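Trainee: Provide a 3D model corresponding to the input given below.
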Amino acid sequence: MRLLVGAAVEDGGGRISLHLADQDRQALVLVLSHQSGQAPVEDSHFLTSLAAAGSIASCGTDTSADGRRRWALLTL
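Mentor: Below you'll find the predicted structure:
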């Protein structure tokens, strides 16, 4: 979770949102950096680092009108 929050803070937005959900022994952690109109940035190094952190079933990133979302699905 530290990697997700750190990446959102580095985006330089005025605030971030953290969302958590769990189901079937998995937890979804989603962090949104509120940066309207932010251009997409190459995240392959970030995603590789996140996947190497362990217990990650899946992870990803995308950009929307609300800002940049980064997420990880953790096996509990």
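
Trainee: contacts and neighbour counts: CA atoms only from here.
Mentor: Fine.

Trainee: please name the residues that touch Thr75.
Mentor: Going by C-alpha atoms under 8 Å, 6 or more residues apart in numbering, Thr75 touches 25-27, 55-57.

Trainee: I have a second one here; can you model it like the first so I can compare?
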Amino acid sequence: MSVHLADQDRQALIVALSHLPGLAAADTAVLPELTGLGAVTCGTDTAEDGRRVWAVLDL
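Mentor: From the prediction side, this is the model:
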């Protein structure tokens, strides 16, 4: 697993990448929990390089 951080326009993007291809979609409770913690927007997707979960937070 790796975590990537970026910032732009007083917002931070946090991405967690599993690096394990073929994983199913994340638990449906994850995104509402991120929103409850203050994420402006968040999402999840899968690709050849693994599953990503991301969130954008105001700084």
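
Trainee: now the TM-score, please.
Mentor: Between these two chains, after superposing, the TM-score reads 0.89 (TM-score structural alignment, normalised by the length of structure 2); 59 aligned residues with a C-alpha RMSD of 1.2 Å.

Trainee: which of the contacts of Thr75 of structure 1 fall in strands?
Mentor: 26-27, 56-57 (DSSP state E).

Trainee: tell me where structure 2 has strands.
Mentor: Using DSSP E, strands in structure 2 cover 2-8, 11-17, 41-47, 50-58.

Trainee: how about the residue nearest in space to the middle of structure 2, nearest residue that isn't a chain neighbour?
Mentor: Nearest to the mean C-alpha position of structure 2, by C-alpha atoms, centre = their mean, lies Trp54 at 1.5 Å. Excluding its sequence neighbours, the residue lying closest to Trp54 of structure 2 (C-alpha to C-alpha, 6 or more residues apart in numbering) is Val15, at 4.3 Å.
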